[in-house]
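Undergrad: what's the 3D shape of this:
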Amino acid sequence: MSKDFDGWDEIDWDIDIDSARFQFHIIEAWNKNNPNVKDKWSQWPNQLGKLKLLLLPLGYHSSPWDKKPKLTDDESEQLKRDWLKVAQYISETDSIELDENTFTVIGQHGSKFRFDISLEFHRWLPPNSLDRHYTALRNIRNGARNKHVLGNHIANLEACLATWEIETNSESIGFGFVSFPEHMTEYKNMEYQDAHIIPQGESFPESLLMMIQLLVEDVEVWNILHQQELARRKSNEEFDKKWPNGRPDDWMYL
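TA: Model (predicted):
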């Protein structure tokens, strides 16, 4: 880093340091206006990692009592490259906004998508739901399912169901169904129930970038949701044929 540039001078300390926005902002501060960085962001803010201000690349600070590192050196370096790509894309795309942990993405055809991101648990969820599911997500990660405590068990199941779900601005037609947007003319008068975008990348940041790019592109994401809806309906039909009066042991899954 040249003497004329110091990433510390670029940091906006009004941003909540516990938010995902701050994590991406730190990377932006070290790269966006850095004269040593060309087209591809490459500078990692190592100083802030040592000060425990940077949670990436892992997403949280591992315990000093861990017997082995959470990431190998190679894994850590690859994740850093992946996060640099995500941060650069977010910074350079006007249709993306990040408010603390909540993304808002406007697609090229006008669709609006919103979701929360958890760097710690490596997943996205419906907007403004991360705080509500935090304890359950921590239990799941630590293997403490608490099935013997019904309230905790239900909370864990709700967190699992919320994982990978995003919110769209599609028009609700009642009974939990929403219509496809007007620009997807092939799905006119059709509807879907849930908007879950399953990760496709080799790492969480790679999956996040791929998903955000889908939302910006605003076409293929609807094809994915349509295929998921067809699969859901087929599964329901098969379930009803097999257990027309309901599965006898459903109470075990409450």
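Undergrad: switch to C-alpha atoms for all contacts and neighbour counts from now on
TA: Fine.
Undergrad: can you report how many residues neighbour W41?
TA: 22 (other C-alpha atoms under 10 Å).
Undergrad: and for P35?
TA: 11.
Undergrad: that one touches F5, doesn't it?
TA: Yes - here P35 reaches F5: they are 7.5 Å apart, a contact under C-alpha atoms under 8 Å.
Undergrad: quick check: neighbours shared by these two?
TA: With contacts defined as C-alpha atoms under 8 Å, 6 or more residues apart in numbering, no residue is adjacent to both P35 and F5.
Undergrad: alongside the first, I'd like the structure of this one:
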Amino acid sequence: MPTNSTKFRKLGDEKMTEKKPNEMIPPEEMIDHNNANFLQIENVMTIFVAYNQSNIQDGNDWDTWPEWELCLSDFNSDIHFEMDDDSEEIRALRSQWLTVMQFIHDSEYIQVDGYKISVQGQHGNFFKFDICFDPEVWTDEPMDEFVHEIQDKYGTRFQKSIPFNCPSTIGHSLGELWVCPAHVPKYGGQQTYFTETWMCLSKEHGDTFPSALHSLLCLCIDDTKIWADACQRDVDAVE
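TA: Below is the predicted model of the structure:
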């Protein structure tokens, strides 16, 4: 469990706590279609929670894809709507998104706030990064700096400017020129010489974004291999 013993709140569940047992809240009542910023992973999570209330109550794997609301987001348009003639690749991509969204929702080590995902590792170190759905990247740069709020007669719209300066980066709690945490085999206590307050972790070639995001979250929670790999990169840079 996280060392601070604080259980992260369950995203999108606030309204679910107000209902009677086994009562489902219609998705349209849980989702603020007109004013929520669906560029933010927090509000996208609310969409997935709204459609998987029964699975959450019963402790089952999430398997219900939102009917249309992902059109409001920057999700890949190929997966917005379930179609009878969807390819196996598209079906697999939806399944991966459901899996990683449930993982984020259920994990006591993960917190989501706006664009930002924060992870507390099993050994007490912290990691953070913002999520962008188009292009599909994680970044240590604050997404708020790239997104502008626009008010019109229909509600609130959000428009972003890209590109990012530092895609595929995540921040961490050790600061720059850090000493490797003592629990890390082989490298524990080792001084680094070319490290920053962030590290670059790109998704593997051919990997999908939701699958890569899931792997990154597991790496941060593990809180060990991520440091060993970074230390080895630092050693290679010195040599």
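Undergrad: any idea what the TM-score is?
TA: The TM-score (TM-score structural alignment, normalised by the length of structure 2) is 0.69; 194 aligned residues with a C-alpha RMSD of 3.1 Å.
Undergrad: can you pull up the most central residue in structure 2?
TA: Closest to where the C-alpha atoms of structure 2 average out (C-alpha atoms, centre = their mean) is I117, at 5.2 Å.
Undergrad: can you confirm it is in a strand?
TA: Yes - looking at I117 of structure 2 with DSSP: H, G, I helix; E, B strand; the rest coil, it is inside a strand.
Undergrad: what residues are up against it?
TA: Residues in contact with I117 of structure 2 (C-alpha under 8 Å, 6+ apart) are 110-111, 128-131.
Undergrad: by how much does the longest strand along structure 1 deviate from structure 2 on average?
TA: Counting by DSSP state E, the longest strand found in structure 1 is strand 112-118. Averaged over the aligned pairs, strand 112-118 of structure 1 sits 0.7 Å from structure 2 after superposition, using mean C-alpha distance after the TM-score superposition for structure 1.
Undergrad: residue contacts, I31 of structure 2?
TA: With C-alpha under 8 Å, 6+ apart, I31 of structure 2 has these contacts: 46-47, 50.
Undergrad: and which of these is nearest V179 of structure 2?
TA: Proximity of the contacts of I31 of structure 2 to V179 of structure 2 (C-alpha to C-alpha) peaks at T46, which lies at 38.5 Å.
Undergrad: which residue in structure 1 aligns with that closest one?
TA: Under the alignment (TM-score structural alignment), T46 of structure 2 maps onto H25 of structure 1.
Undergrad: now the element after the host helix or strand of its match, going C-ward?
TA: Using DSSP states H and E, H25 of structure 1 maps to helix 20-31. The first helix or strand that comes after helix 20-31 of structure 1 along the chain, using DSSP H and E, is helix 46-50.
Undergrad: need the contact list for D63 of structure 2.
TA: 52, 55, 95, 98.
Undergrad: what do you get if the cut-off is 7 Å, keeping everything else the same?
TA: L98 (C-alpha atoms under 7 Å, 6 or more residues apart in numbering).
Undergrad: return the distance of the aligned partner of it in structure 1 relative to P57 of structure 1.
TA: Mapped onto structure 1 by TM-score structural alignment, D63 of structure 2 lines up with S42. As judged by C-alpha to C-alpha, to the nearest Å, S42 of structure 1 and P57 of structure 1 stand 14 Å apart.
Undergrad: in CSV, list the contacts of I117 of structure 2 along with distance to E69 of structure 2.
TA: Below are the contacts of I117 of structure 2 laid out as CSV (distance: C-alpha to C-alpha, whole Å):
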residue, distance to E69 of structure 2
I110, 24
Q111, 23
K128, 27
F129, 25
D130, 21
I131, 18
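Undergrad: any idea which of those is the one closest to F38 of structure 2?
TA: Nearest member of the contacts of I117 of structure 2 to F38 of structure 2, counting by C-alpha to C-alpha, is I131, at 11.7 Å.
Undergrad: list the contacts of the closest one.
TA: Per C-alpha under 7 Å, 6+ apart, neighbours of I131 of structure 2: 41, 115-116, 137-139.
Undergrad: so what does it match up with in structure 1?
TA: By TM-score structural alignment, I131 of structure 2 lines up with I117.
Undergrad: what is the equivalent residue in structure 1 for the residue nearest to the centre of structure 2?
TA: Under the alignment (TM-score structural alignment), I117 of structure 2 pairs with F103 in structure 1.
Undergrad: in structure 1, which residues correspond to the top helix by length along structure 2?
TA: If you go by DSSP state H, structure 2 has its longest helix at helix 88-106. Mapping helix 88-106 of structure 2 onto structure 1 (TM-score structural alignment) gives residues 74-92.
Undergrad: now the strands: where do they sit in structure 1?
TA: Secondary structure of structure 1 (DSSP E): strands at 96-99, 102-106, 112-118, 123-125, 167-168, 172-174, 177-179, 191-192.
Undergrad: CSV please, covering those strands and showing distance to F239 of structure 1.
TA: Shown next, in CSV, are the strands of structure 1 (distance: least, C-alpha to C-alpha, whole Å):
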stretch, distance to F239 of structure 1
strand 96-99, 40
strand 102-106, 36
strand 112-118, 30
strand 123-125, 27
strand 167-168, 27
strand 172-174, 23
strand 177-179, 20
strand 191-192, 19
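Undergrad: for L225 of structure 1, find the nearest of those.
TA: strand 191-192 (7.2 Å).
Undergrad: and the closest one, what other elements does it pack with?
TA: In terms of contacts (3 or more C-alpha pairs under 7 Å, 6 or more residues apart in numbering; DSSP states H and E), strand 191-192 of structure 1 is packed against strand 177-179.
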